[in-house]
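**Q** starting from these lines, generate the structure:
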Amino acid sequence: MLSRRGQKFNAFLGIPFAKPPIGDLRFKNPVQITESWNGTWDATKYPPKCIQPLQGKIEGSENCLYLNLYSPKFADNRTSLPVWVFIYGGKKLFGDAAPYKYGPEYIMDKPVILVTMSYRMGAFGFLSTEDYVISGNFGLKDETAALKWIQTHIHSFGGDPHNVTISGGSSGGIDVNLHLYSPLSKGLFHKAISQSGHSLNSEVVHPSGTARALAWDLARIVGCNTSEIRTSEELLGCLLEIPSITLARASLKLMHDYILPFMIFGPVIESKYNEGAFLINDPCKDIEISSGIPWILGSIPDEGSQRTLTLFSKPKIIKHFERNAEKLFAEYFRFTYHPKAIEVSKKVIAKYMPHKYLNDSFHEISRIYAFSNFHLGTIETARRYKGPLYLYCYDHTNDYQYLKTYLQLLSSSTKFKIGAVHGEELISLFNNPLMYPPVLTGNDRIVSDQIIDLWYNFVACGDPNGNAPKIWNPVIPSKLNYLHIHNLTLTMKENYFIGEEYEFWKEIKTPTLCSRISMVHS
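**A** Okay, the predicted model is just below:
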């Protein structure tokens, strides 16, 4: 294959990194492959994506624990190149590592080994009975299994197992943050990049009891006799007999049964006594993250437009909101932990929409979601982290945005003006011919080159500046200095999203920034 600048590189597709999680291995931790194979492995075909709902249909397979590996043509077991691992996002429900979505052509301009992997999602990856029977966090453990495979085998492809960087966008960025906490991932990577994802978010870790209740709901929907099931073992026994497509359809139904159809299956806190436990401490209760690993962390100004679009594309939900705005605002924006949740909702509505109907408040709702679920948590994460942290704000609006097209379809009479939105930076990093032109031009190309340079320098040596003059300094918590990536300008600024709006949200969220809530049926 050829990179954007004409560099030759190899693509090894569909390499298995764990045994297929099928049969008795469903709802179990990934199992390492210890057997070798004879002959030649065909690494020229796309592996199956993990089973998932997509546009109302079910696609993929349970047999999906494969990775893709890209290496420069010159790389072999005598080279020692930095390793860049990317974890895709998708609300723990959908997504895959296919090169037609996360094309390697831009990154492979650099002398680096790029790895993308699939991991179990939805119920298959995150169902939990909150005990040792179905411990949960299987998708995160799949990612860890891929990192273990890299430690064992990457040298054969020309990579350095002692120089591995994990990166991810959106929920993939959250996963990166959780790997920094996890005892299971310790020593498997050396640097981290989280794009629009942090763990100080009420969506991230399920409150105690919620995941177990969801497991029983799922079992009931697929036909298990839950009135007679008394133990987790009995529940597992029934679920193992259910066809995968039936489970996936039931997961889709659960999404529609709840008012909050976002990350309905997600991470849980496990007992430290669980074998292979991934997450044993609540990120929201840890005052500091002290891994010491260099970390790039950042977000985008208009993070809320994508989710607000989901809300505005469902007129029934809009009407539901307007009938009971204060209560549903509390649910939708995760205020329900607050002892005065309705009062909090009233304050938010008064601040952002004092004279507007919900249907005319697209930008205001986008701002509410962006600040309460992205910017505030990013600020607090930056202040807590005890290690080299590089903070950024990606504020470049690409000429082509798939979100703009959907926004225009919402209403011919409403014009939504949006800037840089959730996922925008991925356009700079990966070729995605399904969503935008395969060749970036003009300012988009220049910004892409800048981002690739900064990210690669960090992957290679832990400093995004590399050997060039220093333009990006690590965070000083009292200053919250960050790199502002605005069109063609890279500028160091201070007080990351700090201002009157921050003070408003800090007052509302304090003292528990991301206290848990339970799911609410519609």
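
**Q** going by C-alpha atoms from here, please, whenever you check contacts or count neighbours.
**A** Fine.

**Q** do a quick rundown of the strands in the protein.
**A** Listed in chain order, the strands of the chain (DSSP state E) span 9-16, 52-54, 57-59, 66-72, 81-87, 113-117, 159-169, 191-195, 295-299, 389-394, 482-486, 489-493.

**Q** got the angle for the longest one vs strand 66-72?
**A** Direction vectors for strand 159-169 and strand 66-72, defined by axes from the mean of the first three to the mean of the last three CA atoms, to 10 degrees, enclose an angle of 120 degrees.

**Q** next one: strand 159-169 to chain centre, how far?
**A** Distance, stretch centre to chain centre, for strand 159-169: 17 Å (CA atoms, centre = their mean, to the nearest Å).

**Q** likewise stretch 6-20?
**A** On the basis of CA atoms, centre = their mean, stretch 6-20 sits 22 Å off its chain's mean C-alpha point.

**Q** give the buried residues for it.
**A** Neighbour-count burial for stretch 6-20 flags 8-20 (criterion: 16 or more other CA atoms under 10 Å).

**Q** any idea how far residue 380 lies from residue 338?
**A** 19 Å (CA to CA, to the nearest Å).

**Q** what's the answer for residue 166, then?
**A** Distance from residue 166 to residue 338, by CA to CA: 35 Å.

**Q** more neighbours, these two?
**A** residue 166 (27 against 18; other CA atoms under 10 Å).

**Q** could you pull out the helices in the stretch 401-522 of the chain for me?
**A** 402-410, 424-429, 442-461, 500-509 (DSSP state H, counting those that start in this stretch).

**Q** nearest to residue 344, of those helices?
**A** The closest of the helices of the stretch 401-522 of the chain to residue 344 is helix 500-509. By CA to CA, the value is 6.9 Å.

**Q** please generate a structure for the following sequence too, so the two can be compared:
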Amino acid sequence: MLLKISIILLLISSVYTDVIVQTSSGILQGFRIHSGFTTSYFAFKGIPYAEPPKGNLRFRAPVPHKGWEGIRNAAEFGSKCPSNGLMGLLSGGDEDCLFLNVYTNNVNASSPVMVWLYGGAFVLGDGGSFLYGPDDLIKEDIVIVTLNYRLAAFGFLSTGDKNAQGNYGLKDALLALKWVKKNIRNFGGDDTKITLAGESAGGVMTHHLMLSPQSEGLFHQSIMMSGNVFLPFSFQSNPMKKTEALAKSLGLKYNSTEDLMEKLRAVNFKDILKHTREIEDQDYPLGNRPYDFVITIEPEDSVDERLIIDNPEAVMLRGNFRSVPMMIGTTNKEGLISLPKTFIDHTVLQDFNTHPDYFVPLSYNLNSSNVAQIVEVANAMRDKYFQGQKLTNNMKDQFAVYNTDSMFKFTTDRALKIFSQNPNTTIYNYEFSYDGAYNMVKLFLFVKGYEGACHGDDLFYLFQPGFPVLAWPWNHASEVKKRMIRMWANFIKFGNPTPNLDDIVDIKWPKYTSSDEFYMDIGHDLIVKVHHDHLKIWHEFQKKFTGHL
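**A** Reported below is the predicted structural model:
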């Protein structure tokens, strides 16, 4: 009888009991969200942190929101930013999209804070609860902030001069961080304990903000999941070429970059979306070359303060960045995300046979005149991953392993080696290898039949999605999820993922150093391992052709 009453009450009012919070922008009315029968938290959704970036504000740095009069209802998420989605799914959005969301257990507390930047290759995603529900993570007594930032052309188009300096999406995240720093105490958060975290593109953005003096004091540690500034698709060295291609597709005629930007600001945003290439149409080899509209160096004649003033690789190699505690890692089979394209286009693998330069990372700085070196790299990679054979359609699993290393593991390993040159940097490295009920990306991409954890699979062991997951509480995947949440929350709270051992996490996670390259393998069990020579050939070529890591 009591169970029936509880269920009825939960169905009648899963959201009730408001709470009022004062912010620098105005007064907010949040709501209590019930998660299960015994737990709840307060949610403040759709908080505008910037003016709508439309009209004359399109393709410009964000402007702080002017605020509101009276009490603003914070019960609903704001619009997501315009996106083509993925293969036509989850597309749409609106330019009035710069909102953030705050989840807290107690507005009168002083709890550590996590600010989350979503992934999506800079072209899709949002901070809503469809993928990033806080229900499980917030039980660890932290304050969680998610946010929207501008995507694709709206977030990263550049003319290479003062008329469109680029990186608007990254600057959105910076402005949101400033709002959080200024206001999070009113939500029960500790503004001296803010962890900036992100996955994939969100991890890239987190890393960039670590390198920027403009973010000084806005966060004190970071989490980079499957993302860092070395990811090959994440940095555009020739942004004007992509802007010109968009203008041509739209049929725009112009006589200067100033004229071009005036015309682009007058185009309906849906038309810009329509003429922007989706992920699967980007340059090949897909994911190993820059996407059209991503982070770029801002021109010296920029009107606004420059956020990115140099190539991030150069900044890293100079060691010119803040040393903040960090967690950084990958899944063990990131490259499974590259397989769906091969199911549709059977020429993808064969193209590597006729284009040996596809095997060459951009970081090697080889060009078309370096024929001998390109062939040397291609042959070495073909030997390592494909038994020296030409690529065929029955080599999809080997192709996934190759892409795991080329896009994610090699780049992450480079970041680790450079970060660890500073002995005062605290680093916790991991590999997520579990393959179970919550590996939802594999399910969505129809690669469930392949072993390993795909790019993005680990997210569902951290967040609670807004759709049902077919896993009973006694399923072993639930145990893995508890472990991951506990370690991530411990790092956010204490700067150490395993400060104390308990029934959930019963093994110490040692730090990664230049002499002891420890990492935590998050699989069926938690196992501490040491990096060996799996990526040796990648680093040897990097050193041979460039003279540095």
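
**Q** tell me where the stretch 101-250 of the second structure has helices.
**A** Under DSSP H, counting those that start in this stretch, the stretch 101-250 of the second structure gives helices at 129-132, 152-156, 168-183, 201-211, 239-250.

**Q** deepest in the core, which of the helices of the stretch 401-522 of the first structure is it.
**A** Each of the helices of the stretch 401-522 of the first structure was assessed for mean neighbour count using mean count of other CA atoms under 10 Å. The highest is helix 424-429, with a mean of 21.

**Q** ok, and what's touching that helix?
**A** 106-107, 169, 300, 394, 396-398, 401, 444-445, 447-449, 451-452 (CA atoms under 8 Å, 6 or more residues apart in numbering).

**Q** next, count neighbours for residue 77 of the second structure.
**A** Residue 77 of the second structure, neighbours per other CA under 10 Å, totals 17.

**Q** roughly how far does the equivalent of it over in the first structure sit from residue 320 of the first structure?
**A** Using TM-score structural alignment, the partner of residue 77 of the second structure in the first structure is residue 46. Here the criterion is CA to CA. By it, residue 46 of the first structure lies 42 Å from residue 320 of the first structure.

**Q** residue 370 of the first structure too?
**A** Separation of residue 370 of the first structure from residue 320 of the first structure (CA to CA): 22 Å.

**Q** those two: who's more crowded?
**A** Each of residue 370 of the first structure and residue 320 has its neighbours counted (other CA under 10 Å); residue 370 has more, 24 against 13.

**Q** now do the contacts for the residue nearest the centre of the second structure.
**A** For the second structure, residue 202 is the residue whose C-alpha lies nearest the centre (CA atoms, centre = their mean; 2.2 Å). Contact partners of residue 202 of the second structure, counting by CA under 8 Å, 6+ apart, are 116, 117, 118, 119, 120, 224, 227.

**Q** most neighbours, which of those?
**A** That'd be residue 227 among those, by other CA under 10 Å, with 29 neighbours.

**Q** hmm, residue 407 and that one touching each other?
**A** No: if you go by CA atoms under 8 Å, residue 227 of the second structure and residue 407 don't touch, sitting 9.5 Å apart.

**Q** which parts of the stretch 251-400 of the second structure are helices?
**A** 257-266, 269-274, 312-318, 339-344, 348-354, 371-386, 396-403.

**Q** the first one aligns to what range in the first structure?
**A** Pointing back at helix 257-266 of the second structure there. Counting by TM-score structural alignment, helix 257-266 of the second structure corresponds to residues 232-241.

**Q** check stretch 223-234 of the second structure too.
**A** With TM-score structural alignment applied, stretch 223-234 of the second structure matches the range 193-204 in the first structure.

**Q** first-to-last residue distance for the matching stretch?
**A** Where stretch 193-204 of the first structure begins and where it ends lie 17 Å apart, using CA to CA.

**Q** stretch 182-196 of the first structure now?
**A** Start-to-end span of stretch 182-196 of the first structure (CA to CA) is 20 Å.

**Q** and what of stretch 383-394 of the first structure?
**A** Termini of stretch 383-394 of the first structure sit 19 Å apart (CA to CA).

**Q** what sits against residue 59 of the first structure?
**A** Per CA under 8 Å, 6+ apart, neighbours of residue 59 of the first structure: 49, 50, 51, 52, 53.

**Q** turn the helices of the stretch 101-250 of the second structure into TSV, columns for distance to residue 545 of the second structure.
**A** Supplementary listing: the helices of the stretch 101-250 of the second structure in TSV, determined by distance: least, CA to CA, whole Å:
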stretch	distance to residue 545 of the second structure
helix 129-132	41
helix 152-156	30
helix 168-183	31
helix 201-211	25
helix 239-250	25
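
**Q** measure the aligned residue in the first structure for residue 499 of the second structure to residue 454 of the first structure for me?
**A** The alignment partner of residue 499 of the second structure in the first structure, by TM-score structural alignment, is residue 466. The gap separating residue 466 of the first structure from residue 454 of the first structure is 8 Å, by CA to CA.

**Q** what about the counterpart of residue 395 of the first structure in the second structure, how many residues nearby?
**A** Residue 395 of the first structure maps onto residue 433 in the second structure when the alignment is built from TM-score structural alignment. Using other CA under 10 Å, residue 433 of the second structure is surrounded by 22 other residues.

**Q** isn't residue 433 of the second structure right up against residue 334?
**A** No: counting by CA under 8 Å, residue 433 of the second structure does not reach residue 334; the two are 9.8 Å apart.

**Q** overlap in contacts of the two?
**A** Common contact partners of residue 433 of the second structure and residue 334 (CA under 8 Å, 6+ apart): residue 453.

**Q** is it correct that residue 335 of the first structure is in contact with residue 344?
**A** Yes: using CA under 8 Å, residue 335 of the first structure is in contact with residue 344, at 7.2 Å.

**Q** compare those two (neighbour count), which wins?
**A** Between residue 335 of the first structure and residue 344, residue 335 has the larger neighbour count (other CA under 10 Å), namely 26 against 20.

**Q** skip the chain neighbours and tell me the closest residue to the more buried one.
**A** residue 341 (5.6 Å; CA to CA, 6 or more residues apart in numbering).

**Q** count the neighbours of residue 307 of the second structure for me.
**A** Neighbour count of residue 307 of the second structure, defined by other CA under 10 Å: 23.

**Q** so what's it up against?
**A** Contacts of residue 307 of the second structure were listed using CA under 8 Å, 6+ apart, and they are 167, 171, 212, 214, 298.

**Q** change it to 10 Å
**A** 165-168, 170-171, 174, 208-209, 211-215, 296-298 (CA atoms under 10 Å, 6 or more residues apart in numbering).
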